[in-house]
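Q: For reference, the sequence and a predicted model appear below.
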Amino acid sequence: MKNKQHHKPIYFLSEALKFPTVEHANAEGLLAVGGDLSPERLILAYKSGIFPWFNEDSLILWWCPNPRMVLFPEKIKISKTMRKVIRSNQFTLTKNSCFTTVIEHCSKIQRKNQEGTWITNNIKSAYLKLHEMGIAHSYEVWENDRLVGGLYGIDLGHVFCGESMFSLVANASKFAFINLAQELHAKSYQLIDCQIYTSHLKSLGAEEIPRKVFIELLQS
């Protein structure tokens, strides 16, 4: 018997500022198509557990996968290697000192099984607006005076939605992610949304949870 989830109708967004309920997503997690990248729509999306992910020549695609990859900040895994790196003072960390440069670096990272980048010029300008509103944040990793890694994401006040990270030298993005997790743990954040499973994120302590549980935590 064929999986009926694959045949769910695709929901096309209108100008109205709303999304279908996340249960309408298909088996791959695709929920809706179209709309725009206005700050209002992006904020509504993240608060609803939805994120945009699409190629340059595509319509805007909105996702809410099941299961969801998350990190509970207190569960961050720090390997022996990373403990040595942290103790060595090889890196220093800043926050929101060069958001545009971080997102630019993230857009240029070569990723396995991915043609081009999903961090298009439209995405960059949309998230820069969110940064100017104090909602999107960047974490920068420096070696001496050189930017060597970092990450950016959306801060909802109790959940941090990680978007992308980059490393120009070994362990730089891990250093940013560990510092982020420790900061959020100290602030009693519920979780870091990592969106989709990767072995790299798993090695840092992230895990998959049912979408229903993720939405409950997001809205608590």
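A: Arrived safely, thanks for sending. Residues are numbered from 1 along each chain as shown.

Q: Only C-alpha atoms from now on, for both contacts and neighbour counts.
A: OK.

Q: same for the top helix by length along the chain, what does it pack against?
A: Scanning the chain for the helix with the most residues, using DSSP state H, yields helix 172-186. Applying 3 or more Cα pairs under 8 Å, 6 or more residues apart in numbering; DSSP states H and E, we find helix 172-186 packed against helix 80-88, strand 136-143, strand 146-155, strand 159-167.

Q: quick one: contacts of the helix or strand following that helix?
A: Note on helix 172-186: by DSSP states H and E, the next helix or strand toward the C-terminus is strand 191-195. Residues outside strand 191-195 that contact it (Cα atoms under 8 Å, 6 or more residues apart in numbering): 65, 68-73, 158-163, 181, 201, 206.

Q: What is the most widely separated pair among these?
A: Pairwise distances across those (Cα to Cα) peak at 22.3 Å, for the pair P65 and A181.

Q: which residues touch the closest residue to I215 other than its chain neighbours?
A: Spatial nearest neighbour of I215, excluding adjacent residues (Cα to Cα, 6 or more residues apart in numbering): G49 at 6.3 Å. With contact taken as Cα under 8 Å, 6+ apart, G49 is in contact with V22, C64, F214, I215, L218.

Q: Turn those into CSV, columns for secondary structure and distance to Q195.
A: Output for the contacts of G49, formatted as CSV (DSSP: H, G, I helix; E, B strand; the rest coil; distance: Cα to Cα, whole Å):
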residue, secondary structure, distance to Q195
V22, helix, 14
C64, coil, 8
F214, helix, 10
I215, helix, 12
L218, helix, 13
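
Q: Closest one of these to K77?
A: Nearest member of these to K77, counting by Cα to Cα, is F214, at 20.5 Å.

Q: put this beside the first:
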Amino acid sequence: MKIVHLVPVIDNDAKVKKSFRRDISSLTLVGDEAADSFDQTLGKETENAMSGERSAHVNDELFNLFSDPRRPTMDGIIAVGGKLNAEILSHAYNRGIFPWPHEGYPLLWFCPDERGVIDFAELHLPKSFQKWMRQTLEQFEVAVNQNFKAVIKSCRAQKRNGQKGSWITPAIERAYYNLHQQGGALSVEVYQDGKLVGGIYGVQSEKYFSCESMFHLVSNASKLALFHLILHLQEKGFKWMDIQMVTSVCETFGGKLISKNDFLKRIGL
């Protein structure tokens, strides 16, 4: 394995990247071939740099790095590189770890020091959203797992303030769709007049559900998807869900931060 130079504080501004570039001796890039690819291309997707018998070896390296999610991290990064597939995703989420690609870097795997969650006992629906539902809910239809592929593609295409592009890469799309086909990922779809106008998707691991991304084409459609996801999970016996980070929308629903230690205890680690 190679030690790589990596920017722990990720920023789209090249000047900021340069100013923060330093050696992170506590992190290793999984797979020498992936490191070579990073050195040459500064951002070509890691999975394209590895094939054949290397994959199994790289997976073993990642499994070892995922074995102790409590160990100290650099800005929440617990591993770098590796091959993205449904098997790795499933193992990562079972250990409280998730991938978060950043342009210009190998694949980054995170287990942050603080974790966003929504406790369903503390669920709060904004008054404006409740009013909107009373007035317009009959215009919409909500489904579960009807079109996962369209939901993740729409999440990737969603324009977000302050963001250039999307962290949902083609490799992410493929891996999560394959995980969905194996029963490990779920989507909620919101339709208006037969058109998909909102949705949300996430990962169902052994002990918890982790919400990944949502989108909307009309006002409040993503909130409606989030609300129905919570109702669906409650019906399945869940009392909370992982939201990774507390976005403004999730905060209005009662999202909060808990410590990594508390989060890992919740999932039995």
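A: Yep, it's here. Note that the coordinates shown come from a computational prediction; the quantities given were computed from them, not determined experimentally.

Q: Which of the helices and strands packed on helix 172-186 of structure 1 sits closest to N26 of structure 1?
A: Closest among those, once you apply Cα to Cα, is strand 159-167, at 21.5 Å.

Q: distance from the closest one to structure 2 after superposition?
A: Compared with structure 2 after the fit, strand 159-167 of structure 1 shows a mean deviation of 0.6 Å (mean Cα distance after the TM-score superposition for structure 1).

Q: which secondary structure elements does that strand contact?
A: helix 99-108, strand 146-155, helix 172-186, strand 191-195.

Q: These: which one's closest to K18 of structure 1?
A: strand 146-155 (19.1 Å).

Q: roughly how far apart are G162 of structure 1 and A186 of structure 1?
A: Between G162 of structure 1 and A186 of structure 1 the distance is 18 Å, computed by Cα to Cα, to the nearest Å.

Q: quick one: which of these two has more around it?
A: Between G162 of structure 1 and A186, counting by other Cα atoms under 10 Å, G162 is the more crowded of the two (21 against 11).

Q: ok, that one touching I154?
A: Yes: G162 of structure 1 lies in contact with I154 (Cα atoms under 8 Å); the separation is 6.6 Å.

Q: To which residue of structure 2 is I135 of structure 1 aligned?
A: Counting by TM-score structural alignment, I135 of structure 1 lines up with G184 in structure 2.

Q: got a list of what the closest residue to its match other than its chain neighbours touches?
A: The shortest distance from G184 of structure 2 to any non-neighbouring residue, by Cα to Cα, 6+ apart, is to Q204 (5.1 Å). By Cα under 8 Å, 6+ apart, the residues touching Q204 of structure 2 are G183, G184, A185, L186, S210.

Q: and of these, the nearest to A171 of structure 2?
A: A185 (15.4 Å).

Q: Structure 2: which residue goes with P67 of structure 1?
A: Checking TM-score structural alignment: P67 of structure 1 goes with E114.

Q: hang on, isn't that match packed against I258?
A: Yes: assessed by Cα under 8 Å, E114 of structure 2 is found in contact with I258 at 5.5 Å.

Q: Next up, the contacts around the residue positioned nearest the centre of structure 2.
A: Centroid check for structure 2 by Cα atoms, centre = their mean gives E212 as the closest residue, at 4.2 Å. Neighbouring residues of E212 of structure 2 by Cα under 8 Å, 6+ apart: I200, Y201, G202, V203, I243, Q244.

Q: The fifth one and C211 of structure 2: what is the separation?
A: Which is I243 of structure 2. 5 Å.

Q: before we move on, what about the third one?
A: Shown here: G202 of structure 2 relative to C211 of structure 2, a distance of 4 Å by Cα to Cα.

Q: ok, now the second one?
A: Relative to C211 of structure 2, Y201 of structure 2 is positioned 6 Å away (criterion: Cα to Cα).

Q: ok, of the contacts of E212 of structure 2, which one's closest to Q135 of structure 2?
A: Using Cα to Cα, these come closest to Q135 of structure 2 at I200, 22.3 Å.

Q: Which residue in structure 1 aligns with the closest one?
A: So, by TM-score structural alignment, I200 of structure 2 is matched to L151.

Q: returning to that earlier point: just the buried residues of the contacts of Q204 of structure 2.
A: Using 16 or more other Cα atoms under 10 Å as the burial test, the contacts of Q204 of structure 2 include G184, A185, L186, S210 as buried.

Q: Could you pull up the residues touching the last one?
A: Contacts were defined as Cα under 8 Å, 6+ apart; by that measure S210 of structure 2 touches G202, V203, Q204, M241, D242, I243, Q244.

Q: Not counting residues beside it along the chain, what's closest to it?
A: D242 (4.5 Å).

Q: The one you found corresponds to which position in structure 1?
A: Checking TM-score structural alignment: D242 of structure 2 goes with D193.

Q: Okay, G134 of structure 1 and Q182 of structure 1: tell me how far apart.
A: 20 Å.

Q: no wait, T101 of structure 1
A: Taking Cα to Cα, one finds T101 of structure 1 at 24 Å from Q182 of structure 1.

Q: How about V85 of structure 1?
A: From V85 of structure 1 to Q182 of structure 1 the distance is 16 Å (Cα to Cα).

Q: now do H7 of structure 1
A: 42 Å.

Q: which of the two has more neighbours?
A: Q182 (15 against 10).

Q: ok, so what distance separates the counterpart of that one in structure 2 from S205 of structure 2?
A: Under the alignment (TM-score structural alignment), Q182 of structure 1 maps onto L231 of structure 2. Counting by Cα to Cα, the gap from L231 of structure 2 to S205 of structure 2 is 18 Å.

Q: got it, and K153 of structure 2?
A: Relative to S205 of structure 2, and taking Cα to Cα, K153 of structure 2 is found at 22 Å.

Q: More neighbours: those two, which one.
A: Using other Cα under 10 Å, the more surrounded residue of K153 of structure 2 and S205 is S205, with 20 against 15.

Q: so who does the more buried one touch?
A: S90, Y93, N94, G184 are the contacts of S205 of structure 2 under Cα under 8 Å, 6+ apart.
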